[in-house]
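Participant: here is a sequence together with a model predicted from it:
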Amino acid sequence: MLSKQAQNSLTGWESHTLRIIKVSFKTKKEGISMNVIQCYAPTNDYNEDVKDQLYDRLQSIVEKCPTKDLIILMEDLNAEVGTDNTGYEDIMGLRERNKNGERFANLCAFNKLVIGGTIFSHKRIHKITWTSPDHYTQNQIDHICVNKKFRRTMEDVRTKKGADIASDHLLVAKMKLKLKKHWTMGRTTSQKFNMAFLRDTDKLNKFKIALSNRFQAFHDLLNGEGTTMESNWKQIKEAITSTCHEILGHKEHHYMEWITVDTLDKIQERRNKKAAINTSRTRAEKAKAQAEYTEVNKQVKRSIRTGKRK
């Protein structure tokens, strides 16, 4: 999902297997693009050949990015990157390292990518990106990296544990680099009409009357001599769009009309359960709160599906 600003700056994207996607954005720095490579790596006990293939593909993607561009490598890499940063001082801080972490650290060292989550000082709770189902084992296995050339554009990396998105991937990086609108030839900004107003009987009747009057005004012209299919189409289009503009108006925001009050209530309940998880003082309290959150999250998804069908 992209914000409107990011959407306007998008210059292209590429899908590389089911585990890797690369997205490019235009920035306000002249001639410099931002290439975001998002990856979901296999777990530590996965088949070695599969992991080798994934890291080979990652290497190939990074190599193809222009050296002048900003590269951001991010997401769930299932890699613990180490307590010993000997030989990796330029790209990482101190942490525990597993086999996936060795692969990941080597990839970053070879391509001069700085591992953001290891170089900023935070409390342990703001570094943890994964907690086991028993709530005992906790690791830092999600990472956000930038090429060393743009190290100063990264201001912070930490988890936002209060985010209510039903996911444990809560790592966020704060960057200084600003995005710029990317316009392509023939691209226009389209506005949508408030079609939801047609559900209102009074609005619907006004719309019918106004449209009927417009059609009546040029009825004879449509059937006159010298008219073409193209000219008739333009007249009909003008009648419909002008009526929509007058009666319905344009949408000021993107409304998800299928969201019901019941769904919004359940989303608020889920938000409260998330807060309960973060304020739990014992492991038992946290396990109970997590179970309740999971159940409410299922109810939210069920309510959304029901709303969309209506």
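Facilitator: Okay, I see it. Numbering: from 1, shown residues only.
Participant: going forward, measure contacts and count neighbours with C-alpha atoms only.
Facilitator: OK.
Participant: tell me how far the helix ranked longest in the chain lies from the chain's centre.
Facilitator: Secondary structure of the chain read by DSSP state H shows that its longest helix is helix 283-309. In terms of CA atoms, centre = their mean, to the nearest Å, the centre of helix 283-309 is found 21 Å from the chain centre.
Participant: same check, this time on stretch 238-246
Facilitator: Counting by CA atoms, centre = their mean, stretch 238-246 is centred 35 Å from the centre of its parent chain.
Participant: buried residues in that stretch?
Facilitator: Applying a neighbour-count criterion of 16 or more other CA atoms under 10 Å, one finds 239-240, 243-244 buried in stretch 238-246.
Participant: below is structure B, check it against A:
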Amino acid sequence: MTLRLQLPTKKYLHLISVYVPTLPSPDEEKAEFYYELNHVINKIPTADKILLLGDFNALVGRDNSAWDRVLGRHGVGNCNANGFDLLTLCAEQGLTTTNTCFRLPEKYKTTWMHPRSKHWHLLDYIIVRRRDLGDVRITRVMRGAQGWTDHRLVRSKLRLHLKIPRRAPHKHPAKIDWEKLIKNQELTAKLDEAFHAGMPESMEDVSLDEGWRLYAKNLRGCASRVIGGPKRKNQDWFDDSDAEIRKLVEEYRRTLLSTDASERRGAHHGLKAKVRGLKNEWWANKALEIQYYADTNQTDRFFESLQTVFGPRYKKTAPI
């Protein structure tokens, strides 16, 4: 299984997940597997990164001098036939087994215990290109992971920067106050008239999809023009004091023409103090009103007042 991830440098990271035939498998089957894996790696551009990982059922040993830059200095055990095939592939493709590059206790390197000898072996590898070995922070075994498999989990930390995918911005359609149609029959008639005027006379030559798009576009356009959007239900403190605030701002703007800096500074501080006083007074009155509803057990008005102050919670709905 292969997966390609884009990097910011116009390159790609290719993840290749494998499961290699076991040691008792026929040689023809193993040769065919490595032939296909070699073919997959050859199709990857040389500038891209490779992350080859999985259960290789191979023992690569610790002969670092014979397999220079393929094996690290911290291998485990001896090499077998499957390990020789894996090391040959890595040498041909310029790959390095990251499991053998970090100095760790063997309990953090071995991944599988032989059921009869009870010896632990390293069978699962994470392999990268030699030049990308600097991207690997550490590769180690996570002990204690319980599951259906008798292999331990191998984790590798990499220093990579993936390119952020560019997604088309999803625009939510503007809300329409459909509740007006319940009480206003004249508005309903206007909407019907505008809708019929915007639709073509004949829909026989129009496909089903195109007809639906025309229908939806015409309906939403007519509703936006005729009905309009809903009014805001929540209250803000400056709405009730808008006239006074505008008057104070106009008086402050007149002082901006003055050449006296102290006068402008005093007017500025005075404006801030008066506006802050209006805000505190509004909140105090609103708090007294809500407290009165709570004391008189007017539960519906209590929660209605809270909702008008803080506003309803946002409900995300997917367009149909």
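Facilitator: Structure received. Keep in mind that this is a model prediction, so the values were computed, not measured.
Participant: got a TM-score for the two of them?
Facilitator: With the length set by TM-score structural alignment, normalised by the length of the first structure, the two chains reach a TM-score of 0.57; 208 aligned residues with a CA RMSD of 3.5 Å.
Participant: show me what the longest helix of the first structure is packed against.
Facilitator: Helices and strands touching helix 283-309 of the first structure, by 3 or more CA pairs under 8 Å, 6 or more residues apart in numbering; DSSP states H and E, are helix 261-279.
Participant: elements contacting the helix it packs on?
Facilitator: Partner elements for helix 261-279 of the first structure (3+ CA pairs under 8 Å, 6+ apart): helix 283-309.
Participant: quick one, strands of the first structure?
Facilitator: In the first structure, strands defined by DSSP state E lie at 10-16, 20-26, 33-39, 70-76, 81-82, 96-97, 113-115, 130-131, 138-139, 142-147, 154-159, 171-175, listed in chain order.
Participant: so which of those is the most packed in?
Facilitator: Among the strands of the first structure, ranked by average contacts under mean count of other CA atoms under 10 Å, first place goes to strand 113-115 (a mean of 27).
Participant: give me the mean distance between that one and the second structure.
Facilitator: Following the fit onto the second structure, the mean deviation recorded for strand 113-115 of the first structure is 0.5 Å by mean CA distance after the TM-score superposition for the first structure.
Participant: would you check the span in the second structure matched by that strand?
Facilitator: Counting by TM-score structural alignment, strand 113-115 of the first structure pairs with residues 95-97 of the second structure.
Participant: the second structure: matching residues for stretch 262-273 of the first structure?
Facilitator: For stretch 262-273 of the first structure, there is no aligned range in the second structure, judged by TM-score structural alignment.
Participant: buried residues in that stretch?
Facilitator: The neighbour-count criterion (16+ other CA under 10 Å) identifies 263, 266-267, 269-271, 273 as the buried residues of stretch 262-273 of the first structure.
Participant: before we move on, what about stretch 295-309 of the second structure?
Facilitator: 302, 305-306, 309.
Participant: please apply the same query to stretch 40-51 of the second structure.
Facilitator: Under the neighbour-count rule (16+ other CA under 10 Å), stretch 40-51 of the second structure has 48-51 buried.
Participant: would you point out the most distant pair within those?
Facilitator: Of all pairs drawn from those, the one with the largest separation by CA to CA is Asp48 and Leu51; the distance is 10.1 Å.
Participant: between these two, which contacts overlap?
Facilitator: 13-14 (CA atoms under 8 Å, 6 or more residues apart in numbering).
Participant: out of the buried residues of stretch 295-309 of the second structure, which is nearest to Trp120 of the second structure?
Facilitator: Leu306 (64.7 Å).
Participant: what's the spacing between that closest one and Asp295 of the second structure?
Facilitator: Using CA to CA, to the nearest Å, Leu306 of the second structure is found at 15 Å from Asp295 of the second structure.
Participant: out of the buried residues of stretch 40-51 of the second structure, which comes closest to Trp212 of the second structure?
Facilitator: Taking CA to CA as the measure, Trp212 of the second structure lies nearest Asp48 of these, at 45.5 Å.
Participant: alignment lookup: the closest one to the first structure.
Facilitator: Aligning on TM-score structural alignment places Asp48 of the second structure opposite Asp69 in the first structure.
Participant: can I get the buried residues of stretch 40-51 of the second structure in JSON lines with distance to Ala91 of the second structure?
Facilitator: Shown next, in JSON lines, are these (distance: CA to CA, whole Å):
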{"residue": "Asp48", "distance to Ala91 of the second structure": "18"}
{"residue": "Lys49", "distance to Ala91 of the second structure": "16"}
{"residue": "Ile50", "distance to Ala91 of the second structure": "14"}
{"residue": "Leu51", "distance to Ala91 of the second structure": "15"}
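Participant: the match of Asp48 of the second structure against Glu30, yeah?
Facilitator: No: applying CA atoms under 8 Å, one finds Asp69 of the first structure not in contact with Glu30, separated by 10.5 Å.
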